[in-house]
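**Q** A predicted structure for the sequence below; I have some questions about it.
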Amino acid sequence: MVTSKSYRVKIDEDTYSVADPVITGLQLLDTAGKRPSDEYLIFYLLSGGQLEEIRLDETVDLRQQGVERFITWRSDRSFRFVIDGRRFEWGVPLITGLKLKQLAGVDPQTYGVWLEVRGGEDRPVENTEMVDLNAEGVERFFTGKKTTTEG
């Protein structure tokens, strides 16, 4: 007797049911209607909050417990950066200070984020500020508790 089981995936903000427990990046993009698929990037949201780019021909095993989550971007390249020593990948060249804090897993109200400037003074990044990841090399960020001085 063959039973038909479906697996749930969340792609961007929508949830889908798929029959195949091992699915390719291309199949995930097709499921979400992201066409032409070669113009999109798809990232697997890992349990620690990091993103891992999935190639079109690469497979993902959906048999883990829970709903597997994916994020897509219409883009032709990904961008790498480091926060607090952990490497992240991102699908577009801009990212906000708030998103950096969320990816680092810190409280946005009590923590700040800084862009490491080699040979210069590290630069604070505000929550609404957009940081351009297009610069040569890997951007490095770090977080820390905000300090205030009463005046």
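**A** Sure thing, it's come through.
**Q** going forward, measure contacts between C-alpha atoms and count neighbours the same way
**A** Will do.
**Q** show me the contacts for V113.
**A** For V113, the contacting residues are 97, 100-101, 124-126, 141-144, by CA atoms under 8 Å, 6 or more residues apart in numbering.
**Q** From L62, how far off is it?
**A** Taking CA to CA, to the nearest Å as the measure, V113 falls 34 Å from L62.
**Q** rewinding a little: could you identify the buried members of the contacts of V113?
**A** Burial by neighbour count, judged by 16 or more other CA atoms under 10 Å, picks out 97, 100-101, 124-125, 141-143 from the contacts of V113.
**Q** Export those residues as JSON lines, with columns for distance to R86 and secondary structure.
**A** Below are the buried ones among the contacts of V113 laid out as JSON lines (distance: CA to CA, whole Å; DSSP: H, G, I helix; E, B strand; the rest coil):
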{"residue": "G97", "distance to R86": "16", "secondary structure": "helix"}
{"residue": "L100", "distance to R86": "12", "secondary structure": "helix"}
{"residue": "K101", "distance to R86": "13", "secondary structure": "helix"}
{"residue": "P124", "distance to R86": "19", "secondary structure": "strand"}
{"residue": "V125", "distance to R86": "18", "secondary structure": "strand"}
{"residue": "F141", "distance to R86": "10", "secondary structure": "strand"}
{"residue": "F142", "distance to R86": "10", "secondary structure": "strand"}
{"residue": "T143", "distance to R86": "12", "secondary structure": "strand"}
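**Q** Included below, for side-by-side comparison, is a second structure:
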Amino acid sequence: MRDKEASMPDVTNFTYKLDGRVVATNDPIISGREVRALGGLDPASDYILIQIADRTSRSIGLEEAIDLREMPDCEFLSFAGDRAFSFTINERGWEWGSATISAADIYRYASIDEDLELILDSAGDTVIPADGAVTLGGQGVERIRSHEAKTVVIKVNGRSRTVPRRKHSYREIALLAYPDANFEKFKYTITYLKGVHGAEGDLVEGENIEVKNGMVFNVRRSDKS
């Protein structure tokens, strides 16, 4: 029994992610074609394969060898098509399998803090909306960079408001909900969610609060009498 066990091969499972799914293989070195095939992408030549690395990405050819032992957290994205698009994010080279890339994917795959603002250099330092996208494949290489935003978008009573990135007072938030606020006649009850570090609570008269993108305020007015 011991001899039989000793003669059995030492099989180790290697895994990678493809389009968010975990794929397993017993081969430590596989080709770009095999990555596609194991993920059900058939025929393999119909798909562009993009490898996500440390704040960068690159296209993987059909016969290119990938050593999974050197990349324990290997992640790939697939795109139907035959062209990869080149651009940069914070001066790091990127390739993508679609003619557009959403701001959400830039934040996610480039590991950019969502409180930072995305800028498109080639469009005269245009701000890329958080729910927007960048069109690739034009003349020249698109250059995207991130920096600290001067404004943030918050929600006050369900409505989006763009405000300066700084601390805001109780009265400033109340005025966003009720531009005609009368603090002598009415009482304003303010609660907030999704604050800095996930904070939530109440904002009262005399207090200031740091705001961030996606922060939610609910303001209710009642008669003091």
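**A** That came in fine, so what should we check first? Remember, it's a predicted structure, so these values are computed and weren't measured experimentally.
**Q** what's the burial count for the aligned residue in the second structure for R123 of the first structure?
**A** Using TM-score structural alignment as the criterion, R123 of the first structure maps onto T126 of the second structure. T126 of the second structure: 12 surrounding residues under other CA atoms under 10 Å.
**Q** Work out which residue lies at the spatial centre of the second structure.
**A** For the second structure, the residue sitting closest to the mean C-alpha position, by CA atoms, centre = their mean, is R108 at 2.5 Å.
**Q** mind listing the strands for the first structure?
**A** Listed in chain order, the strands of the first structure (DSSP state E) span 7-11, 14-18, 22-24, 40-45, 51-54, 59-61, 68-74, 79-83, 86-90, 94-96, 111-115, 123-125, 130-132, 139-145.
**Q** for those, which one ends up most surrounded?
**A** Greatest average neighbour count among those goes to strand 40-45 (a mean of 22), per mean count of other CA atoms under 10 Å.
**Q** Show me what that strand is packed up against.
**A** Secondary-structure packing of strand 40-45 of the first structure (3 or more CA pairs under 8 Å, 6 or more residues apart in numbering; DSSP states H and E): helix 25-31, strand 51-54, strand 68-74.
**Q** thinking again about what came up before, doesn't L120 make contact with the match of R123 of the first structure?
**A** Yes: applying CA atoms under 8 Å, one finds T126 of the second structure in contact with L120, separated by 5.2 Å.
**Q** what about stretch 8-24 of the first structure, distance to the chain center?
**A** Relative to its chain's centre, stretch 8-24 of the first structure lies at 17 Å (CA atoms, centre = their mean, to the nearest Å).
**Q** start and end residues in the second structure for that stretch, please.
**A** Under TM-score structural alignment, the match for stretch 8-24 of the first structure is residues 15-31.
**Q** and for the matching stretch, what are the contacting residues?
**A** With CA under 8 Å, 6+ apart as the test, stretch 15-31 of the second structure has contacts from 11-14, 38-39, 62-69, 72-78.
**Q** swap the cut-off to 7 Å and go again
**A** Contacting residues not belonging to stretch 15-31 of the second structure are listed as 11-14, 39, 62-69, 73-78 [CA atoms under 7 Å, 6 or more residues apart in numbering].
**Q** Identify the residue of the first structure aligned to E142 of the second structure.
**A** So E142 of the second structure corresponds to E139, using TM-score structural alignment.
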